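Asks: Build me a model from this:
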Amino acid sequence: MRFVVRVAVNAFAIWIVTLLPALQVRLIPFAPGEGLQVLLTLLLVGLIFALVNSIVGTVVKIVAIPLYILTLGLISLVINGFLLWLTAAITGNWDWGLRTGEFWLTVVAALLIGIINAVLGGILRPRRDERARG
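Replies: Predicted structure coming up:
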C-alpha cells in the first residue's frame, strides 16, 4: 500500500513540476485521450521514478555516504537530480515519458519533487500506530 501511495504522490509531484515551464520538464502523452493520456503517463513515470529511487537511489546513497559527510548532505540535491535524469533517460526510449532540460534545472525540479513528496507523503502515508491497529 505504501508503494502505491508513493507512486501516486510521485505522479502528482511530477505533474506540479511540469506546470513550471522554466524547469524544462515536460510529459509526452500517448494515444487514448488527453486527460487519460496525462494521467496514465504521470502514473507510469511516477512508477518508474519510485522504482529508480528504491533500487538505484538506495545503492547510490549508500556508496555516497562519504560525500554526504563532506558536503553536509548537500550532495543529496545532485543525487536526486541524477535520479530524475535517469528516470527521464529510461522513459526517453519510448514516445512518451519525462523529458528534462539542463542538468541543474533538473536538480531544481528534483528538489521541488522532494519537497512535495515530503509534505504529501507525511499526510497520506499511514502512521505506525494506525498500521498496528488495522
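Asks: drop to CA atoms for contacts and neighbour counts, all remaining ones
Replies: Noted.
Asks: What's the biggest helix in the chain, counting residues?
Replies: Counting residues, the longest helix in the chain under DSSP state H turns out to be helix 103-124.
Asks: Which strands or helices does that helix pack on?
Replies: If you count contacts as 3 or more Cα pairs under 8 Å, 6 or more residues apart in numbering; DSSP states H and E, helix 103-124 packs onto helix 2-18, helix 75-91.
Asks: Look up the closest residue to residue 124, ignoring the ones flanking it.
Replies: Closest residue to residue 124 apart from its sequence neighbours, by Cα to Cα, 6 or more residues apart in numbering: residue 5 at 7.3 Å.
Asks: returning to what we had before: show residues contacting the longest helix of the chain.
Replies: Helix 103-124 is contacted by residues 5-6, 9-10, 13-14, 17, 23-25, 77-78, 80-82, 84-85, 100 when judged by Cα atoms under 8 Å, 6 or more residues apart in numbering.
Asks: Also this sequence, please, to line up against the first:
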Amino acid sequence: MRFLLSIVVNAVALWLTTLILGGVRVEPYADTVVALVVTYVLLGVIWGVVNATIGSLIRLVGFCFYVITLGLIALVVNGFLFWIVAWVSELMGFGLAVDNFWWAIGAAIVMSILTAILGGIAKRLTDRRSSADRSSKER
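Replies: The predicted structure is shown next:
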C-alpha cells in the first residue's frame, strides 16, 4: 500500500512540476488522457526506482561531498537523477523531456518540495484512516 501511495505521490508531483516549469514536459506514448495518466504513473515508478537504487548509491559514495558542501551537492545529485529518469523514459519511447541540465536541477527542486508536501498530506490522511479503523474495531 505504501509503495503504491509513493508512486501516486511521485506522479502527481511530476505532473505539477511540468505545469510549473516550462523546460520540463511529459510526452505520452499515445494521444489520449489514459495514456497521459499511465505515462505519469510509469514515470513515478521510474523515479522511485532510480532514486532508490542510483540515488542511494551516489549518496553513500559521495557522503564526504555532502558534508563538505553542507548538503548543497544534493541539488546537483537530484538534478542528475531527474536527468537519468528522462533518459531512461526516452529509451522506452515515451516520457519525460528536459531541455537542459539546469531545468533538471530546477525540476528536482520543485519536485522535492511538492513530494514532501503531498507525502505529508497523504501520510496524514492514511494515519487518520488507520486510527478510525482501529477505533471502529475496538467498539
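Asks: In the second structure, what range does the longest helix of the first structure match?
Replies: Under the alignment (TM-score structural alignment), helix 103-124 of the first structure falls on residues 101-122 in the second structure.
Asks: average gap between the matching stretch and the first structure?
Replies: On superposition with the first structure, the mean distance recorded for stretch 101-122 of the second structure (mean Cα distance after the TM-score superposition for the first structure) is 0.7 Å.
Asks: what do you get for stretch 75-90 of the second structure?
Replies: Comparison of stretch 75-90 of the second structure with the first structure after fitting gives an average deviation of 0.6 Å (mean Cα distance after the TM-score superposition for the first structure).
Asks: That stretch maps to which residues in the first structure?
Replies: Under TM-score structural alignment, the match for stretch 75-90 of the second structure is residues 77-92.
Asks: Only the buried residues of the matching stretch, if you could.
Replies: Neighbour counts using 16 or more other Cα atoms under 10 Å place 77-88, 90-91 of stretch 77-92 of the first structure among the buried residues.
Asks: Could you find the closest non-adjacent residue to the alignment partner in the first structure of residue 54 of the second structure?
Replies: Superposed on the first structure with TM-score structural alignment, residue 54 of the second structure falls opposite residue 56. Distance criterion Cα to Cα, 6+ apart; nearest residue to residue 56 of the first structure, sequence neighbours excluded, is residue 83 at 7.8 Å.
Asks: so what's that neighbour up against?
Replies: Contact analysis of residue 83 of the first structure by Cα under 8 Å, 6+ apart lists 49, 52, 53, 56, 57.
Asks: and the last one, how far is that from residue 116 of the first structure?
Replies: Distance of residue 57 of the first structure to residue 116 of the first structure, given as Cα to Cα, to the nearest Å: 18 Å.
Asks: and if you look at residue 27 of the first structure?
Replies: For residue 27 of the first structure, the distance to residue 116 of the first structure equals 18 Å [Cα to Cα].
Asks: Can you report how many residues lie near residue 73 of the second structure?
Replies: Using other Cα atoms under 10 Å, residue 73 of the second structure has 17 neighbouring residues.
Asks: residues contacting the residue nearest to it when sequence neighbours are not counted?
Replies: Distance criterion Cα to Cα, 6+ apart; nearest residue to residue 73 of the second structure, sequence neighbours excluded, is residue 66 at 5.9 Å. Counting by Cα under 8 Å, 6+ apart, residue 66 of the second structure makes contact with 59, 72, 73, 74.
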